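Enquirer: just coords:
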């Protein structure tokens, strides 16, 4: 029974890091950029730039993981 649970946990994390993580990164990056666009008049410029950079890095990381 312990071996079955161990195999399930290993296969779950393997599937998560190979199939779902890139989708999560791309989705999160897109959400950060979209929310940032609506907050242009409220948030300071340096914070906006950092958030746009974060969104771009998340999207690029997701695409790089998906290409593997």
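Expert: Looks like it arrived, so ask away. Note that this is a predicted model, so its numbers are computed, not measured.
Enquirer: from here on, contacts and neighbour counts on C-alpha atoms
Expert: Will do.
Enquirer: residues touching residue 40, list them.
Expert: residue 48 (CA atoms under 8 Å, 6 or more residues apart in numbering).
Enquirer: and the comparison structure, right after this:
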């Protein structure tokens, strides 16, 4: 039973890092951008700018991984 669970976890993480990681980066960048757009008047400007930079960085990494 432990071998089955181990093989399942290895297969899941292998598939995640080879097939889904770029999608995760792109979707998280989109979600972060949308959330920041709604929080413009609530959070400080420096945090807002940092979150937008993080979203752009995640999107660039996701697109780069998707093209590979």
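Expert: Looks like it arrived, so ask away. Computed from a predicted structure; not experimentally measured.
Enquirer: how far apart are stretch 46-63 of the second structure and its match in the first structure?
Expert: Taken over the aligned residues, the distance from stretch 46-63 of the second structure to the first structure averages 0.5 Å (mean CA distance after the TM-score superposition for the first structure).
Enquirer: can you name the residues in contact with that stretch?
Expert: With CA under 8 Å, 6+ apart, stretch 46-63 of the second structure has contacts from 21-26, 28-30, 32-33, 36, 40.
Enquirer: among those residues, which are in helices?
Expert: Using DSSP state H, the subset of the contacts of stretch 46-63 of the second structure located in helices is 21, 22, 23, 24, 25, 26, 28, 29, 30, 32, 33, 36.
Enquirer: just how off-centre is the host helix or strand of residue 4 of the first structure within its chain?
Expert: If you go by DSSP states H and E, residue 4 of the first structure is part of helix 2-15. The chain centre lies 23 Å from the centre of helix 2-15 of the first structure; the measure is CA atoms, centre = their mean, to the nearest Å.
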